[in-house]
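> have a look at this fold, sequence not included:
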């Protein structure tokens, strides 16, 4: 069970191309901008979150792989990004071999949880876990370590089908490794107000999931798409663009939900 001294949020969707890494980077940047100390752990072998925050391949001497196999601590692996208060444990292609390496270990689903039960990890108020677009041992480790799951959902025809699969996955993780795992919220991404289908998806998701869906809609935005090629979050690349403003609103919603959760507890 995740410790309550910080807030650990897994950002996951088994479908690729839904804005998962973009959401991780920009939500983390927005939280850091309002004074939170934030850590991203890049668990995707492609390493897009690391690249999107300007961490080159040569700078990843220590990675999330090293943390998961127990060779490095969170403190040793975390790198300061160009964003004040924002740190990242980068990813390398070594993660591709992790499942084979630890498959026979009894604690294989809890490697990340163990690494995060340390004073180094408690120094961050938010830890965001960026998962690969599949349900594998890396995603299981992320969900086993987290308090909650934030789901980016693209405003497209098959969105609800993919969401139902992910919710089944969360239920399975609850039953087997993390009974306290909660759905932090569903964030609708790549929204195009000119597209009638996009609005229909928004209406359907809100009808099915109600308050679990964030009010903020993340729009399709060229500046958000351009930002990773410059190694910057969109919020740093172009603060005034519609995408950046949406992620700032999302961060505000995340914090408001956290405050309500603490009051309710």
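Alright, I've got the coordinates. Everything quoted here is computed from the prediction, not taken from an experiment.

> going by C-alpha atoms from here, please, whenever you check contacts or count neighbours.
Will do.

> just say helix, strand or coil for residue 215.
In three-state terms, and counting by DSSP: H, G, I helix; E, B strand; the rest coil, residue 215 is strand.

> quick check: it vs residue 186, distance?
In this view, residue 215 and residue 186 are 9 Å apart by CA to CA, to the nearest Å.

> neighbour count winner among these two?
Taking neighbours as other CA atoms under 10 Å, residue 215 and residue 186 compare with residue 186 leading, 22 against 14.

> toward the C-terminus, what is the element adjacent to the helix or strand encompassing the more buried one?
Assigned by DSSP states H and E, residue 186 belongs to strand 182-191. Next in sequence after strand 182-191, counting helices and strands by DSSP H and E, comes helix 196-209.

> then this one, side by side with the first:
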């Protein structure tokens, strides 16, 4: 279990030693500092503020937004971004489904969903045409958040899908047949461009690409963008890259600033103004079967994902957004996403 230090109430006497009062003033010369002057107090206030902002609610999309979280480069924060954005949107009042398309099942683990071999999973939906409603599970601790888990069986789905009819659109058909009302569907893709990722690109309308603020950040993106163009041209005319999210941002390093500037110069307005910081709390949360939103709601990672979710939701209804907590940056180029990276 996580420590409750970050949500602790006021301490009765945080300053050890005697407390003496001034004559006639009725106040202590050694009165403890206000809550917001102590590390625990600041963390508690941030937690309250974060959860308070989450409860404000956001405008709901007029129809379900299906977002594909993809990047063929591993270790860029795809799964972390998927589960934390999904939890953030749900805490804002939306109904959100996470579809775990990665055979490793990390998104299912992070959401506290059981996904051993016998559990009905997205594999059964893709290969055996099982209704999506039969595999979806509610996520513990986050109201309005659901998950279609992945099991190890999914590792063989790439080969099994090859011989099936309409192999590229099986996920799309399953989502279209799903009758429960949803505001968002976030699809966590494997770090490859095989049939699982193609199924996701055919099923979705928006592509969200997490890019880590590290060396070689843009490596391989050209091929992903070409695949998006191919799918748009032949299978899904509605598909487009709507969102670029900078992850693992460390404001103390010049490299992170340079990468952020380079990404913004390539992608312009598609890049969210909110950056996700490099955070120990974000890394720790999955080992407890939680998102960072429930693991440590007052952390910088939690606040950043809440802000990113607000920005995504408001962009969807055409509202201009200024982040309040997260790192921001500016890019001079407004180069179109369709031009990609040469």
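Good, I have the coordinates. What you see is a predicted model, and the numbers here were worked out from it, not measured in a lab.

> TM value for the aligned chains?
Between these two chains, after superposing, the TM-score reads 0.93 (TM-score structural alignment, normalised by the length of structure 1); 257 aligned residues with a CA RMSD of 1.5 Å.

> so the strand holding residue 186 of structure 1 matches what in structure 2?
Using TM-score structural alignment, strand 182-191 of structure 1 lines up with residues 240-249 of structure 2.

> stretch 91-99 of structure 1 now?
Residues 150-158 of structure 2 are where stretch 91-99 of structure 1 lands, counting by TM-score structural alignment.

> report the buried residues of that stretch.
For stretch 150-158 of structure 2, the neighbour count (16 or more other CA atoms under 10 Å) marks 150, 151, 152, 153, 154, 155, 157 as buried.

> same question for stretch 226-246 of structure 1.
227-228, 231-239, 242-246.

> with stretch 101-119 of structure 2 instead?
Under the neighbour-count criterion of 16+ other CA under 10 Å, stretch 101-119 of structure 2 has 101-115 buried.

> neighbouring contacts of it?
For stretch 101-119 of structure 2, the surrounding residues in contact (CA atoms under 8 Å, 6 or more residues apart in numbering) are 79-80, 82-83, 100, 121-122, 137, 139-140, 147-155, 187-191, 196-197, 285-291.

> distance between the ends of that stretch?
Span of stretch 101-119 of structure 2 from end to end, CA to CA: 15 Å.

> what's the answer for stretch 106-115 of structure 2, then?
10 Å.

> against residue 239 of structure 2, how distant is residue 207 of structure 2?
Taking CA to CA as the measure, residue 207 of structure 2 falls 7 Å from residue 239 of structure 2.

> equivalent analysis for residue 292 of structure 2, please.
Taken as CA to CA, the span from residue 292 of structure 2 to residue 239 of structure 2 is 30 Å.

> what's the answer for residue 123 of structure 2, then?
23 Å.

> go on, residue 313 of structure 2?
18 Å.

> where does stretch 234-250 of structure 1 end up in structure 2?
Taking TM-score structural alignment, stretch 234-250 of structure 1 hits residues 292-308 over in structure 2.

> which position in structure 2 aligns with residue 34 of structure 1?
Applying TM-score structural alignment, one finds that residue 34 of structure 1 aligns to residue 92 in structure 2.

> where along the stretch 201-342 of structure 2 do the helices fall?
Assigned by DSSP state H, counting those that start in this stretch, the helices in the stretch 201-342 of structure 2 fall at 221-234, 254-267, 280-284, 292-295, 300-316.

> likewise the stretch 51-200 of structure 2?
Secondary structure of the stretch 51-200 of structure 2 (DSSP H, counting those that start in this stretch): helices located at 78-91, 106-110, 122-128, 157-162, 170-176, 195-203.

> for residue 253 of structure 2, which of the ones you listed is the nearest?
In terms of CA to CA, the element of the helices of the stretch 51-200 of structure 2 nearest to residue 253 of structure 2 is helix 78-91, at 21.9 Å.

> got the contact list for that closest one?
For helix 78-91 of structure 2, contacts defined as CA under 8 Å, 6+ apart pick out 51, 54-55, 69-71, 95-98, 106-107, 110-111, 142-145, 186-189, 209-210, 282, 291-293, 302, 305-306, 308-310, 313.

> that one to strand 240-247, inter-axis angle?
On the basis of axes from the mean of the first three to the mean of the last three CA atoms, to 10 degrees, helix 78-91 of structure 2 is oriented at 100 degrees to strand 240-247.

> contacting residues for the aligned partner of residue 114 of structure 1 in structure 2?
When structure 2 is aligned by TM-score structural alignment, residue 114 of structure 1 is paired with residue 173. The contact partners of residue 173 of structure 2, by CA under 8 Å, 6+ apart, come to residue 203.

> mind checking how far residue 173 of structure 2 is from residue 293 of structure 2?
Per CA to CA, residue 173 of structure 2 is found 32 Å from residue 293 of structure 2.

> what lines up with residue 47 of structure 2 in structure 1?
Taking TM-score structural alignment, residue 47 of structure 2 has no aligned residue in structure 1.

> quote the end-to-end distance of the match of stretch 234-250 of structure 1.
End-to-end distance (CA to CA), stretch 292-308 of structure 2: 14 Å.

> likewise for stretch 82-94 of structure 1?
25 Å.
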